[in-house]
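K.L.:
Here you go, sequence then predicted model.
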Amino acid sequence: MAISTPTYHPLHFSPTITTRRIHLHTIPFAPRKALLTTCARRTGKRRYPSEKKKLEKIKKELLKTEIRNREEGYWRLSKLSVPAHKDPGKDFIGVSLPLLEAIAKVLKFPVAPMLPEEAFTVVRKSFDARKVLKEPAFVYTVDMDVKKLLHLEPRTWDFISYLEPKLGFVEYREDENAPTDLVDILDKGKVKIDGSNPFNGFTYSEKRPRVAVVGSGPSGLFAALVLGEIGADVTLIERGQPVEQRGRDIGALVVRKILSSESNFCFGEGGAGTWSDGKLVTRIGRNSDSVQAVLKTLVQFGAPPNILVDGKPHLGTDKLVPLLRNFRHYLLDLGVDIKFNTRLDNLVVENGQVKGVVVSNAKNEPGCNSDQEKLLFDAVVLAVGHSARDVYSMLLQHNIEMVPKNFAVGLRIEHPQELINSIQYSELANEVQGGRGRIPVADYKVAKYVGGDEFNTESSFESGVENRSCYSFCMCPGGQVVLTSTNPSELCINGMSFSRRASKWANSALVVTVSSDEFDSFRSHGPLAGVEFQREFERRAAEMGGGNFVVPAQRVTDFLAETLSDTSLPASSYRLGVKASRLHNLFPAHITKALQYSIEMFDKELPGFITTDALLHGVETRTSSPVQISRQADTCESTSLKGLYPIGEGAGYAGGIVSAAVDGMFCGFALAKELSLYRGDVELVLRKAQKQTGFVKY
């Protein structure tokens, strides 16, 4: 095999270039070098034996990779650092000259401006402002198309021909294998009218099986999308309102303190994540096919393309509302019947199998039989959120197998955003400019493991479990504290923000893990003991606030000193009012001590975290579902009731927008297979969430 390539000295470009024919087998390739073994989780420390063994295995596999044709394929270049003062800024996701300089350094190519931008694609961009660095920098991951690069700039051959894989920095694959959005994946897999089927997985049935999807959060929406595309007759049941009316109901709550029990910050189209920060970070594999399919589907429905590249992608409520509207219209065009303002009251069960659901108008009080309606289905997908406590109680009456699950409770702390910017960025804080600058609005993520020696556990809720984790949760830079209560007698809060994160406050939950061993006082509630544990402290918070949705609050300095200052509280973003309260008396002593100890440790990581301007709000209890509804691993079907498919965050199988969407997507395929709408393996269409697209997870 021969190619035409220019001849030149590798460190000097001559204006007169001649070409000659060379054979690839005559090129003196450099021998493979030993790969650098690194460990991101324990940088600078001794690695665990299991981590070292795993990295050595990856290293050996990488060394065995044979690059058969160096004229084609793709190289992934990771950890390309561009100083912050040289980069165009957080909103730019193209290829800039400073980035080309970083790429040229890896390739050892002497003239960076000669590298064609078209040959490179930015895969990921994040901002690194750690104090250990010489200066803050944007860190890139870039894919290099070898064929396009050689076509546009043949003189790069002498450099990329010697390029060798280096674990975590330089990796090679023969094809791009870029995952696409879910709609496109399903369209390609549909059976044609003439019976041809390129994926050999989907089937066609004259009789469309009827499926109810209860809940229009991420898991419910993606399950409905898959099932509707494949050919099921889908009915989407949502107790709340569409986003347009839901926004008006939330406005009535914030302005006039009128709480709609079925249309609020928790219930309604899109689920609880709609009026939140809209975070799209996930721990199930950002680079996996399924996660990429979810993100690209969101872009298809109106999300900004930046979420595919941002190191910490988020949407914000202002972006989620139109996205959900587009999602709804697409489902309607598919033939999905959407029933808003419809509450699930009961299941229709015959001979140990679900045959349908009993629903009623959500505007009426629960238990009102006059407007109840029985709807029959072949299967019911239960995609409710973890605030649907009435659904848990109904499932318990049917003896559905549920088990208590660990979760976390705590308080939400709020600082001036300028303070967090200053702590994280120092002199670079001025570049933030309220979310409109070149530098992203500063956030933080802190965690501390607290052992039993740091505090005692003398309290009426003594659990015997002394060791626990304390960490920040759902940090909302440039956001506000909002009410997530669904009952006027209970008080709980969360954080939210808009896409620009332009608010002058930064808030985050500071929570402590609690386990089922700590629910002794609520054992009479069986598997719902954790739910009652949550409600107990939500009622206490409501009493502390004095009612009318006023939130109990305390300066962080007073919380640590266990006192209450005479001075007025600092300003809060919470719009329904705050009341100075002794939050150190809200939780059992062991939880309070764990929070106090952790806050002191967080201040060592973030000097200035403890300040009189920092305000704690109570109470944060709904961090995740307190129960898990048992289901089969391969089919997602309930272990105790046939035809019931519990999915998403409310069922205890997800923790955020993306992971919930992935769970709903896989359940959709699994159920389609059970209904004989799909006869192949789910992984033929979409691989497991943890399976990579070919490159090491970044």
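P.N.:
Done, it's in.
K.L.:
going forward, measure contacts and count neighbours with C-alpha atoms only.
P.N.:
Fine.
K.L.:
Can you give me the distance of K642 to R246?
P.N.:
The gap separating K642 from R246 is 34 Å, by CA to CA, to the nearest Å.
K.L.:
more neighbours, those two?
P.N.:
Comparing K642 with R246 by neighbour count (other CA atoms under 10 Å), the higher total belongs to R246, at 21 against 17.
K.L.:
The more buried one in helix, strand or coil?
P.N.:
helix (DSSP: H, G, I helix; E, B strand; the rest coil).
K.L.:
For K86, see how far away the residue nearest to it when sequence neighbours are not counted is.
P.N.:
Nearest non-adjacent residue to R246, counting by CA to CA, 6 or more residues apart in numbering: S263, 5.7 Å away. Using CA to CA, we find S263 at a distance of 47 Å from K86.
K.L.:
Look at these two and report which has more neighbours.
P.N.:
Legend: neighbour count by other CA under 10 Å for S263 and K86, higher for S263 (25 against 13).
K.L.:
Hmm, E244 and the more buried one touching each other?
P.N.:
No. Using CA atoms under 8 Å, S263 is not in contact with E244, being 11.0 Å away.
K.L.:
then this one, side by side with the first:
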Amino acid sequence: MLRLTEIKLPLNHDENAISAAIIEKLAIIPEQLHNITVFKRGFDARKKADIQLIYTLDIDVDNEAQLLQRFAHDQHVKPTPDTSYTYVGQAPDNLAERPIVIGFGPCGLFAGLILAQMGFNPIILERGKDVRERTKDTFGFWRGKALNSESNVQFGEGGAGTFSDGKLYSQVKDPKHYGRKVMSEFVAAGAPEEIMYVSKPHIGTFKLVAMMEKMRANIIALGGEIRFNTRVEEIHTEDGQLTGLTLASGERLPSKHVVLAIGHSARDTFQMLYDKGVYIEAKPFSIGFRIEHEQSMIDECRFGRNAGNPILGAADYKLVHHCSNGRSVYSFCMCPGGTVVASSSEQGGVVTNGMSQYSRHERNANSAIVVGIDPERDYPGHPLAGIALQRQLEQKAFRLGGENYHAPAQLIGDFLLGKASTELGEVKPSYTPGITLTDLAQVLPEFAITAIREAIPAFDRKIKGFAKADGMLTGVETRTSSPICIKRGDDMQSINLKGLYPAGEGAGYAGGILSAGIDGIKVAEALALAMLAQVKS
């Protein structure tokens, strides 16, 4: 097969346009072209009146070798690469030890799935509940019920990605096509097939819930074991080698091969690992607010008269501004047609995040508008100092919101003028259980407030209406990424504790569902190879 890239066609092209473009590009007759598969479809909306679809196509065609020779200097005509997944090995029948995976978010899910598919019968430990029970707890909290600190947006089957926009794109380099493995497993579990080819695939919360249940059942059918409501209390080591775990129940599990995929909010586990001597470094993360506008305004700004086209869907954006005070402000986790959600996992703290359903049909667009911070400049002195900073800001937001998990909020115009808001405008806040209008300058450090006040008008020059006076800001956004990195070597093991495989977003090696899934596969492969080498020796 041949792969053709950068095939550009009008947004509303007819069904024969793709084959016609291929025939023209290759200068062949129609009878030579036998099959067309869309590998990727994106779009170029820089000219709103003339939006172009951009295709990557895999085709079956006569005389492939001759065509490759003729187009040898054309980077857009190449052989179709093999993107199929190949397992690094299979566990022997007499394998005595079972690997353990701590955490059942996207990273733990794929680490456990790959290990199960290779016959290693992993034990997966998740401190939260299964996805159905977790959904009840989370939606209950949003409706004003008590926060369950072990079952919420951050903890439980599916991880933080379950209550999100379900974005499945990433900028990580993926030469072995692990991302295709992630996507294909999602499709097998019920995700829309379009995620295999659209340029910015997403799933949405409700679809993710059902998919998690199917993938869990698959792992169990392959010999894996999954334990919910199971928190790791302590790790055990001997001469630099991990030897096992003790659970909060008191049960001890022996294992010399453990994947640590705990997500970015397991602060008590981070503390335990640090106390046990596992090498941890502080890393940069970001803080800020959620910003909300009417989705129709974003659609109009991005797509013009093509707003509402079903191929384009709800418009998104990606913005960055380098401020005069040396800080950078950028949009993060943009959720078209979504809602701002309460993402607290600790009592007495308010945390915001964004979520969309697959349809992206809600009235508002939202994204985080955040300021990058650096440990050497902003929280020096201790590897876990970033956690202390997060907690401090979340507790401030809790107090300012009324100490009832309502989020402090402010109209954009009032924020820019430096005065507290007292009434809403046209943009209705989507955060539940509710908001308290106030002055958000009291929540974040002065450098962050100054930077965001400079950035919003700059963003308005790119998206007209972004600084609209009655747009909403809701605080506080602190869980953009893990504030720590648990350093690992080329063998994917902790640099000072053999047998511990730090992985995913919590350990500092991923930033979203797709990259976390990819990292889970990489770590599972490294662990499997280590166990197979141990058997041979």
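P.N.:
It's in. Since the model is a prediction, treat every value here as computed from it, not as a measurement.
K.L.:
Give me the TM-score for this pair.
P.N.:
TM-score of the superposed chains, computed with TM-score structural alignment, normalised by the length of the second structure, equals 0.94; 535 aligned residues with a CA RMSD of 2.3 Å.
K.L.:
Could you report the neighbour count for Q69 of the second structure?
P.N.:
Neighbours of Q69 of the second structure under the rule other CA under 10 Å: 12.
K.L.:
hang on, I meant V309 of the first structure
P.N.:
There are 16 residues near V309 of the first structure, going by other CA under 10 Å.
K.L.:
which ones are touching the aligned partner of it in the second structure?
P.N.:
Aligning on TM-score structural alignment places V309 of the first structure opposite Y197 in the second structure. Shown in contact with Y197 of the second structure (CA atoms under 8 Å, 6 or more residues apart in numbering): V38, F39, K40, R41.
K.L.:
Leaving out the residues flanking it, which one is nearest to Y197 of the second structure?
P.N.:
Using CA to CA, 6+ apart, the closest residue to Y197 of the second structure is K40 (4.1 Å).
K.L.:
What lines up with the one you found in the first structure?
P.N.:
Counting by TM-score structural alignment, the partner of K40 of the second structure is R124.
K.L.:
Check R132 of the second structure too.
P.N.:
Under the alignment (TM-score structural alignment), R132 of the second structure pairs with E244 in the first structure.
K.L.:
quick one: contacts for D137 of the second structure?
P.N.:
L147, N148, S151, N152.
K.L.:
check which helix or strand covers it.
P.N.:
Assigned by DSSP states H and E, D137 of the second structure belongs to helix 131-142.
K.L.:
ok, now L389 of the second structure?
P.N.:
helix 385-401.
K.L.:
what's the matching range in the first structure for that helix?
P.N.:
Taken onto the first structure by TM-score structural alignment, helix 385-401 of the second structure occupies residues 529-545 there.
K.L.:
which of the contacts of Y197 of the second structure show up in the first structure as well?
P.N.:
Contacts conserved in the first structure for the contacts of Y197 of the second structure, counting by both residues aligned by TM-score structural alignment, their matches' CA atoms under 8 Å: V38, F39, K40, R41.
K.L.:
a markdown table for those residues, including neighbour count, secondary structure and distance to I373 of the second structure?
P.N.:
Shown next, in a markdown table, are those (neighbours: other CA atoms under 10 Å; DSSP: H, G, I helix; E, B strand; the rest coil; distance: CA to CA, whole Å):
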| residue | neighbour count | secondary structure | distance to I373 of the second structure |
| --- | --- | --- | --- |
| V38 | 17 | strand | 41 |
| F39 | 18 | strand | 38 |
| K40 | 19 | strand | 35 |
| R41 | 21 | strand | 35 |
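K.L.:
V359 of the first structure corresponds to which position in the second structure?
P.N.:
Under the alignment (TM-score structural alignment), V359 of the first structure maps onto L247 of the second structure.
K.L.:
Just give me the match in the first structure for E6 of the second structure.
P.N.:
In the first structure, E6 of the second structure lands on K79 (TM-score structural alignment).
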